[in-house]
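Novice: Next come a sequence and a model predicted from it.
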Amino acid sequence: MYAIIDLETTGGQPAQDRITEIAIYIHDGEKVVDEFSTLLNPGRPIPFFITQLTGITDDMVRDAPKFHEVARRIVEITEGCVFVAHNVRFDYSFLKKEFADLGYNYSRKTLCTVRLSRSLMPGQPSYSLGKLCQNIGIPLNDRHRATGDAAATAILFGRLLKISQQEEALQAPGLSPAETLAAVDANAPSGRRPAAGTTSAATKQPSARKIKAVQEAIRTALLPPNITPEKVASLPQEAGVYYFHDEQGEVIYVGKSINIYKRIQQHFAVDYKSRKSIEFKNSISDITWELTGSELVALLYESHEIKRLKPLYNRAQRRSVFPAGIFLRTDENGYKHLYYGRADDHAQSHPLIALGNQYKAKGFLFHKVAKFNLCQKLCDLYKTTGSCFDYQVHRCKGACIGLEPAEEYNQRVEAAIESFTYEHGSFVITGPGRRPDEKSIVVVENGRYLGFGYVDDTFTARRLPDFVDAITRYNDNKDVQQIIRQYLRTKHKDKVKIFKNAG
């Protein structure tokens, strides 16, 4: 049994929006045998643009039941049914959230008619419900109303069942040509039926047999419509960077994992909480990957690729230019000064840490001043010829007017620097490669990330330049600095070789 469901809602976010209408058609594999539909009072105003789309107004739902009043009926009518919808994750996520708010875990197997349509009717110009129905001649009345959309989906589902039966008849073993033709004709538009006494797998009741395409659609309901189980099965269970592509081949998302297969399975198993996230999943048409062997290299390469490609659905790490930073200088009295500024204003000096803009750099430095009890004046945060403000309120020990010895003050400066730079200035991290006979190397020189590369097991080097010659250069920035610092603090198994700072 199948419960074909469509919802109308106050918006696209299951976490915050509510259902305004629900329609359910129970399909036994041959025809609709039961139905339920009602408007619902969402308990909040319906946005104007939603009313424009659906025609459902606040007045229409004012006296309608609230969800909890029909929840039992929904559970009962869908009990033992497969939850079927066009873009099923959207409707299913909304219902699960409504039930979760009532303290009930609503769980059903799901089937997406978008995915099933792509499988059984390839080559359609569009698989949106409206355009698909128009292209294949399914009447769609009351578009963007739950009853109209659900009724059209029920007709579409019935047609998909027939197509699946026909394809299985053509593939059924042991059938004579006459039997095969009769099996296909049993569901042909011409109305022809098989000859008397002729039986085949395709002429049995759909409810009494397993239709392979439908069963496969249920099994793979969590996958994006354009991604096959074979594609997922081909994913490597190794460390690397993976790419989601849209139908035009454009990269729309870059990710990384120590096990690409498991991570992508997790992507597809999640309940999506917004229309945008559902659109993201439905737009995935291909998956490619690059193996890295090393978890650290996967992290670094992912960051590089996000900045290079700027994929639509990667929000973090898209910045590729870091024009500001924190710098260090020492004055004539021996005091170390941390200060912020534009990177291009200090071309002869590399920043201790690169940041997105001067506003962020200033805020970052204020935080370090407070945490390590540094002097605002010596950090260029308080312009004065005398003592800084913090000295007046007893938070500064007087370095600004020479009362605190430079040696004591500089120790706190070094502690602050250590909190956002590496423990050692120049080092090489050696980890696993992409093959058993290969090693990965990541090089940092004088506090700057230079890049990574791969060498074979016979590679030997004693000097830092030998390692530098073996890598591909990549840009240093705040994100990769943080990646390396955090990775070194984990219980990793990589080897770290330390060098005296060059230059």
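Specialist: Yep, it's here.
Novice: CA only for contacts and neighbour counts going forward, please
Specialist: Fine.
Novice: Can you show me the strands along the stretch 301-450 of the chain?
Specialist: For the stretch 301-450 of the chain, applying DSSP state E, counting those that start in this stretch gives strands covering 324-330, 336-342, 353-355, 426-432, 438-445, 448-456.
Novice: burial measure for E21, as a count.
Specialist: Neighbour count of E21, defined by other Cα atoms under 10 Å: 24.
Novice: Without its sequence neighbours, what residue ends up closest to it?
Specialist: Distance criterion Cα to Cα, 6 or more residues apart in numbering; nearest residue to E21, sequence neighbours excluded, is L39 at 4.2 Å.
Novice: any idea how far the one you found is from R263?
Specialist: As judged by Cα to Cα, to the nearest Å, L39 and R263 stand 39 Å apart.
Novice: again with L102
Specialist: Taken as Cα to Cα, the span from L102 to R263 is 31 Å.
Novice: Check A15 too.
Specialist: Separation of A15 from R263 (Cα to Cα) stands at 24 Å.
Novice: Looking only at neighbour counts, state which of the two leads.
Specialist: It is R263, of A15 and R263, that has more neighbours when counted by other Cα under 10 Å, with 16 against 13.
Novice: burial count for the closest residue in space to the more buried one that isn't next to it in sequence?
Specialist: Leaving aside its sequence neighbours, R263 sits nearest to S257 (Cα to Cα, 6+ apart; 6.3 Å). Using other Cα under 10 Å, the number of residues around S257 comes to 22.
Novice: Take this one as well and set it beside the first:
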Amino acid sequence: MLPCYVLLDLETTGGNPVHDRITEVAAVRIEGGQEVARWSTLVNPGTSISSFIQNLTGISNAMVADAPGFDEVAPHLLALLEGAVLVAHNVRFDHGFLLNEFNRLGVALRVKTLCTVRLSRQLYPQHRGHGLDAIMQRHGLTTSARHRAMGDVDVVLDWLGMASRELGADQISNHALTLLQGSAALPPQLETPVGDIPESAGVYLFFGEGPLPLYIGKSVKMRSRVMSHFQAAGRVAREMRIAQEIRRIEWIETAGELGALLLEARLVKEKQPIYNRQLRRENALCAWRLSDNPQARPLLSLVRGDELQPHQFGRLFGIYRSKRQALDSLRELADAHALCPQALGLESGTGRCFAHQIGRCKGVCCTEEKPELHYLRLQLALGQQQLQVWPHPGKIGLREYDRHNGRTDIHVFDQWCHLATVHDDAELEEALTSTSAVAFDLDTYRLLVKHLSLPAKSASTELIRFAPA
């Protein structure tokens, strides 16, 4: 199949390579088509093996009690792997555990990998199942040591021999070499050819068995970013879970990073993928509105929902994802600047507030500080949180252009809201004349504030000002 490879299998205490540990290793080294070394050992994982895993593998806590730890077997395993390709059925699993075990020893494992699940999919595309049990049933293979490391290694060896006789050794070798050119890190059940994903800006969507995406991401180099998810699966628990569940990938190209960011934020809110922890739908956004009257009590009122209008942003401060977050932020501000919690509406009652009694309020609540001075200090304290007023007389466009594929996107905005992304004159005309209301979105606001603050020379887009209607 390959000039030199080590067919390996591990048994472990669980499926997470970051937290679980190895309990058994088996490896067979093949050079020039001939077996030159065979080795297996139990490994003391340094932790208890659950009853479920004991029943699955037959490896008990008593069996590994006197076994060597991984630090003791590591030198022999490294010697076996020297100059060879690591081959395993679902190689990401075994490779991930080895990476973490060697990392604990301060050793950086560098070895090429080949997945025989993916090889099976290449050789037998007419079949749906390519797990070890499916292969055994399809080809009539048997073993008395299923879920033991050497038993599973021997099953894969038998299958490779049978496939070579059925299809020819050259075909096996050609497919193995093709997979070795960088695709071995991919999840074996992935149906989408990663090579089809363009190395350009856009948004990618990971899907499992169902119609809703597992995860939505963006990048200016989508193919590389997608590959980085799978390469991290051996050390990041979330990436491992995604890699275990993913079945297919879809993608949408954009002309640049701004378009990708806007599209990602919109799709995440629409589709609510389970592995996106940020950019969620926001139904509870709120901000503080400052009264015009220094004598008013309270000086601040909470604005939320439909009342959160961009044309009022000159009087609004801080956008928060919940009322609790808004109150916590205001309490911190009051404490840091010796502001009166009674005047701010954080404390009920009359007379001296509690903060004044402990020396943390300058006394506007008991006439020791003039309301106008307290009001000025509050304005200064809130200054950095003031929402920005829309700086244009009407709608604007930001044009992005990808010189590699010639794609042009024009993103149309008004009052910090993303109205549309258009590609021709008809779409632009519709966006400029539409009167449909667009909900304010915090992520779009922050993205646009940051983008518009960039110097013209460093911005990746061209600003277009449209005449007010």
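Specialist: In hand now; what should we look at? Note that this is a predicted model, so its numbers are computed, not measured.
Novice: Would you give the TM-score for this superposition?
Specialist: Overlay of the two chains. TM-score (TM-score structural alignment, normalised by the length of structure 2): 0.81; 451 aligned residues with a Cα RMSD of 3.9 Å.
Novice: follow-up on the earlier one: for the strands of the stretch 301-450 of structure 1, which one sits closest to G29 of structure 1?
Specialist: Of all those, strand 426-432 sits nearest to G29 of structure 1, with 53.2 Å by Cα to Cα.
Novice: by contact count, what packs against that closest one?
Specialist: Other helices and strands packing on strand 426-432 of structure 1, by 3 or more Cα pairs under 8 Å, 6 or more residues apart in numbering; DSSP states H and E, are strand 438-445, helix 464-468, strand 495-499.
Novice: out of those, deepest packed?
Specialist: Looking across these with neighbours counted as mean count of other Cα atoms under 10 Å, the highest average goes to strand 438-445: a mean of 23.
Novice: How about residues contacting that strand?
Specialist: With contact meaning Cα atoms under 8 Å, 6 or more residues apart in numbering, strand 438-445 of structure 1 is reached by 293-294, 297, 425-433, 449-457, 467-468, 471, 501-502.
Novice: Using neighbour counts, trim the residues you listed to the buried set.
Specialist: Buried members of those, scored by 16 or more other Cα atoms under 10 Å, are 293-294, 297, 425-433, 449-455, 467-468, 471.
Novice: what residues are up against S294 of structure 1?
Specialist: By Cα under 8 Å, 6+ apart, the contact set of S294 of structure 1 is A239, G240, I258, G431, P432, G433, R434, S440.
Novice: counterpart of the second one in structure 2?
Specialist: For G240 of structure 1, the equivalent position in structure 2 is taken to be G202, counting by TM-score structural alignment.
Novice: can you pull the contacts of that match?
Specialist: G202 of structure 2 touches 218-222, 251-257, 259-260, counting by Cα under 8 Å, 6+ apart.
Novice: What of H245 of structure 1?
Specialist: H245 of structure 1 is in contact with V251, I252, Y253, S283, I284, S285, D286, I287, T288, counting by Cα under 8 Å, 6+ apart.
Novice: what about the second one, how many residues close to it?
Specialist: When you say that, I think you mean I252 of structure 1. I252 of structure 1 has 19 neighbouring residues, counting by other Cα under 10 Å.
Novice: How about the third one?
Specialist: Number of residues near Y253 of structure 1 (other Cα under 10 Å) recorded here: 22.
Novice: Among the contacts of G202 of structure 2, which lie within helices?
Specialist: In this view, these that belong to helices under DSSP state H are M222, E257, G259, A260.
Novice: can you tell me which two in those are farthest apart?
Specialist: By the measure Cα to Cα, M222 and G259 form the most distant pair in those, at 13.3 Å.
Novice: Tell me where the longest helix sits in structure 2.
Specialist: Secondary structure of structure 2 read by DSSP H shows that its longest helix is helix 149-167.
Novice: Tell me roughly how far that one lies from structure 1 on average.
Specialist: With mean Cα distance after the TM-score superposition for structure 1, helix 149-167 of structure 2 departs from structure 1 by a mean of 3.0 Å once superposed.
Novice: Please list the residues outside that helix that contact it.
Specialist: Helix 149-167 of structure 2 is contacted from outside by 7-11, 24-28, 40, 89, 132, 135-136, 139, 141-146, 171-172, using Cα under 8 Å, 6+ apart.
Novice: by contact count, what packs against the helix or strand containing L181 of structure 1?
Specialist: Following DSSP states H and E, one finds L181 of structure 1 within helix 177-185. When contacts are defined as 3+ Cα pairs under 8 Å, 6+ apart, helix 177-185 of structure 1 packs onto helix 146-171.
Novice: Next, the buried residues of the helix it packs on.
Specialist: Judged by neighbour count using 16+ other Cα under 10 Å, the buried positions of helix 146-171 of structure 1 are 146-170.
Novice: Between helix 177-185 and it, find me the angle.
Specialist: Here the directions of helix 146-171 of structure 1 and helix 177-185 differ by 180 degrees (axes from the mean of the first three to the mean of the last three Cα atoms, to 10 degrees).
Novice: Three-state assignment for the counterpart of A243 of structure 2 in structure 1, please.
Specialist: By TM-score structural alignment, A243 of structure 2 lines up with K281 in structure 1. Assigned with DSSP: H, G, I helix; E, B strand; the rest coil, K281 of structure 1 falls in the helix class.
Novice: Excluding sequence neighbours, find me the nearest residue to K281 of structure 1.
Specialist: Per Cα to Cα, 6+ apart, closest to K281 of structure 1 is P224, 5.6 Å.
Novice: Look up how far S285 of structure 1 lies from the one you found.
Specialist: Taking Cα to Cα, one finds P224 of structure 1 at 8 Å from S285 of structure 1.
Novice: Could you check which of these two has the larger neighbour count?
Specialist: Using other Cα under 10 Å, the more surrounded residue of P224 of structure 1 and S285 is P224, with 22 against 18.
Novice: All set, thanks.
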